[in-house]
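A.B. asks: what follows is a predicted structure for the sequence shown.
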Amino acid sequence: MTKLRRNTALLAAAAGVLTLTAPLTATAQPAPLDWSTCEESGLDPRQECTTLDVPMDYTDPDGRKIGVAFSRIPAEDPAKRRGILLLVPGGPGGSSLDQPSGEGQDLPQDVRDAYDLIGFDPRGVGRSAPVDCGLDRDDLALTKLRPWPAPDGSITGNLATAQRMTDACARNGGDLMQHLSTANEARDLDRFRAALGERRVSAWSVSYGAYVGAVYSELFPHRTDRIVLDSSGDPDPTRVGRAWLAGFEKGVEDTFPAFAAWASRPGNPHRLARTAAEVRPLVLGLAARLDREPIPWPGANPEELNGNVLRQTVLDSFYDPDGFDVLARLVLAAREGTVPAPPPGQDMRNTVAASVGTMCNDVSWPAPSARYEKEVAVSRAEHPLTAGMPRNVMPCAVWPWQPKEPPVRITDDGPATVLLVQNERDVVTPLSGALKMRAALGRRAVMVTVDSTGHGAYLDNGNACGDRTVSRFLATGERPRRDVRCG
């Protein structure tokens, strides 16, 4: 469940709205799907699940099939039902299968009245033919999955990790590893739409899911009803995943002042400094000290608190301002030469395999060369908080397969059915990347920029003005006439 809104009501974003209320002219046909009670416990008793068989390889539609798991909670007022609302998860590697019972219940009543809430496990994830590279525990550490250079800036260890992970995926991932891609996820969703007999779909797409929503809107433009892209990354078709990784540079810089203000606030039990200006050098200095003198951390992965673990904690804590205290507690402990209890372990094997496979299959990455060393060096100098990680080498640089199709280019060709919502300070999908998505969509989209901090704007880390604007669009089809800022 997303956290409850703490924001007070703010001024409305715009006086005029564009109305998109034309009814869909076709009635949904009975779905040839076998819906039954979901296996997971603790779900809303109304939620039901099904599995849809789709082609593993869409160039061979009559060939091998895989099952993709879907869930739904039907619209709460059948008389007001408009269609289905896809809850498209982030990632790659994320799931929304349980979200009709979770985040979906945070939606306003008029939205829940109008839509069947649809969750799913993307291909390769969870209950949808899950993939697994068989990675060792050490390679599942976040400081390995994010390619942090060595303290001296060397990337030799990152190259070795990339090759080791790629070899494991090629050896253990199975045939489906070659057919994980954003375009195929979009095709799976359209197969589901057709199986339900729906003419169009609406979607609330978050983070990487926003890219999925944009790709769906590009591949199937006239199957879109009301599409919300929440927290979008740079859709540059020549870079895709590399652009998302690079976005951490700007995202950390955009977010750090908010953390510094919080961490220097009088009365904060986790206060780090007297002034906001002192927080940045404090964190950088501590990271440098931990590079030289790591602190043993039994039970953690890796089992030491080093500079890169601290830097990774900066990224993790910036996803949500409610996580600022996690970083502050770690800083306070490390300054005293101690560590807190290790974070709980998670089984990341499936998530990592699906994530790596999708990013590497979406677009070709440059092969290992001196360019990575040069870009890492430039990044370390310009953005010391991220220490070169966002421009470093990933498994995709040595991926054994070439993409099976060109990357999808997001364009303005199609109906104007898209609303973007974006926080100004987002560590994962910074505003600069979302503006590139906005530019690519052109006349098809309107963008709501929210004066808030954290990843995930709608019903999460945004504000009341942004939430109202998105809710109104989903419930009534009304969008602002032009791009607006919710301050």
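C.D. replies: Perfect, thanks for sending it. Numbering: from 1, shown residues only.

A.B. asks: C-alpha from now on. contacts and neighbour counts both.
C.D. replies: OK.

A.B. asks: end to end, how far does stretch 191-202 reach?
C.D. replies: Stretch 191-202 has an end-to-end distance of 15 Å (criterion: C-alpha to C-alpha, to the nearest Å).

A.B. asks: take the one below as the second:
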Amino acid sequence: MRLSPGLVAAASALLVAVSGCTSFSDSTAPESSPATESSPPAEPEAADITWTDCNDQIQPLVAGRPGSERPLTFECGRTEVPISYDEPDGATMPIFLVRARLAGQTDRIGSLLLNPGGPGASGADAAIGRALTLPEDVLRRFDLVGFDPRGVALSTPVECIPDELKDRMIAAEPRPVSEEQLDAVFTLTQEAADGCAEEYGDALGTFSTTATARDMDLLRQGLGDEQLTFLGYSYGTTLGSTYAELFPDRVRALVLDAAVDPDADQRADAEAGAAGFEAGFDAFAANCTQLIAGCPLGGDPRGFVNDLLAQAGAAPIPSARAGETRQATPGVIMTAIQAALYSTTAWPQLAQGLAAAAQGDSQALFSLADTYYGRLQDGTFSNLIDANIAITCADRDPGQELAEEDIRALAADWGQRYPLFGAGAAASLYTCTVWEAERTPLPERDAQGAAPILVVGNSGDPVTPLPGAVDLAEDLESAVLLTWQGQGHTAYPKTDCVNGAVNAYLIDLTVPAEGTTCPL
């Protein structure tokens, strides 16, 4: 999975504050969704977006956060999109949006549509957070609009994996190499797939990226913009580049930050992820050992983690948090590590959390792991995991699925080559082999005829390594690559150099010179 931690608390509060969430049980589900890669975009008429003032609900969620002093107002919106673009006049599903506006806008350009990644992360949630952090120069010219893609959060959420099964999946062996370990992981995967197939049937195929890209064009029209201005992170780069392929003449500006490699098949993508996280852990370890106050993990953080995994494997580690009955298994520990590698700001918490776990308290590690997978304090989950799998598998070409024996062989191989993350990455390849849904494979993307597109890559990104951004920029006919020599996942808005280049592009459509690199 390629997931991005988000404002889980904010999303949870929005779920309570905003009524009218609709699922397939509330509307007419399609019997099938056989959209194909070659079918041209349908042209249904865009429905109006109904906006309501939800400032009173959102402002308490952001109070006290950096940027909360900005004079922002928030609106919540709803609109309808076709469930199947093969039947554009047929049954519809609701899409939920949040719009943030900065007081005192001048020379407004339009709306900046946002997707934070995942797949499965809430764009409405991201709009709340990014309204506090994006440069004010951009917010003075654009409304910031985040939407929950179909199947996500408040937009017809796909919900078919029970919370207790999610807990078991997270706690499972993270480095499965033996036949017994792989059997256990595959059994959990099959249980999740069976439950979703029983719950949704053929409707699982409606949650594809291609369908969401078509939804985005209806949102563009509903927002009153002649062309799309879009900011996509991680999986959001896949969504944005798919939009550009389907609607190249409707692109005003696309910022594709932390690009997913469009040329990598699922095996290559999984291996790149394993290698990226290994490099990310090495960067974390080097940073820790160079601390003036000393690294709480000692001089060999990798060895410390291996010892901690063995300790938790022998006896799961309890948490000191009041009322917490869970104990940290190796799966929880590795999930916490992955979560922290997304951002250097989480590295101190990870180091202290690993050290505390070795002393018998896993509280900090549970905090990281729960944020990563959308687990709330009451033990319930957002639908992040359900949506992540449903969207990922709806996009997969079934002809590229690997046989089970090949996955087992890769787990053994990658477990040696990428000791912390390789076996788990290999085992994840089993997920879509048992997922029963119609597939809409992603189109090849060159976006011929599109306006200039800005691809942003980070040399130290453990989640979407830099070669993916290089490939995406090469594939898109009009793309220019901006490289940041930094650590962590995504680059904008983290440094003045990156901010200046992206702001100039979004506002004035000025692209940086080919080969521009920003220092750390």
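C.D. replies: Alright, I've got the coordinates. The model shown is predicted, which means the values in this text are computed figures rather than measured ones.

A.B. asks: TM value for the aligned chains?
C.D. replies: The TM-score (TM-score structural alignment, normalised by the length of the first structure) is 0.84; 452 aligned residues with a C-alpha RMSD of 3.0 Å.

A.B. asks: what sits against R99 of the second structure?
C.D. replies: Each residue near R99 of the second structure by C-alpha atoms under 8 Å, 6 or more residues apart in numbering is listed here: F74, E75, C76, G77, A127, D143, L144, V145, G146.

A.B. asks: all helices of the stretch 201-350 of the second structure, in order?
C.D. replies: Under the criterion DSSP state H, counting those that start in this stretch, the stretch 201-350 of the second structure contains helices at 209-222, 235-246, 266-289, 301-314, 330-341, 347-358.

A.B. asks: turn these into a markdown table, columns for distance to E405 of the second structure and mean neighbour count.
C.D. replies: Formatted as a markdown table, these follow (distance: least, C-alpha to C-alpha, whole Å; neighbours: other C-alpha atoms under 10 Å):
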| stretch | distance to E405 of the second structure | mean neighbour count |
| --- | --- | --- |
| helix 209-222 | 29 | 22 |
| helix 235-246 | 29 | 26 |
| helix 266-289 | 14 | 20 |
| helix 301-314 | 26 | 17 |
| helix 330-341 | 23 | 25 |
| helix 347-358 | 34 | 20 |
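
A.B. asks: and the ones you listed: which comes nearest L132 of the second structure?
C.D. replies: Of all the helices of the stretch 201-350 of the second structure, helix 235-246 sits nearest to L132 of the second structure, with 19.7 Å by C-alpha to C-alpha.

A.B. asks: who are the packing partners of the closest one?
C.D. replies: helix 209-222, strand 228-233, strand 251-257 (3 or more C-alpha pairs under 8 Å, 6 or more residues apart in numbering; DSSP states H and E).

A.B. asks: against the first structure, where does the shortest one fall?
C.D. replies: Following TM-score structural alignment, the partner segment of strand 228-233 of the second structure in the first structure covers residues 201-206.

A.B. asks: quick one: buried residues of that stretch?
C.D. replies: Across stretch 201-206 of the first structure, burial judged by 16 or more other C-alpha atoms under 10 Å covers V201, S202, A203, W204, S205, V206.

A.B. asks: residues in contact with the fourth one?
C.D. replies: Spelled out, it's W204 of the first structure. So W204 of the first structure contacts L85, L86, L87, V88, I227, V228, L229, D230 (C-alpha under 8 Å, 6+ apart).

A.B. asks: by neighbours, which of those residues wins?
C.D. replies: Counting neighbours by other C-alpha atoms under 10 Å, the top entry in the contacts of W204 of the first structure is L229, with 32 neighbours.

A.B. asks: what does it align to in the second structure?
C.D. replies: So, by TM-score structural alignment, L229 of the first structure is matched to L256.

A.B. asks: out of the helices and strands packed on helix 235-246 of the second structure, which gets nearest to A340 of the second structure?
C.D. replies: That would be, of these and by C-alpha to C-alpha, strand 228-233, which comes in at 17.3 Å.
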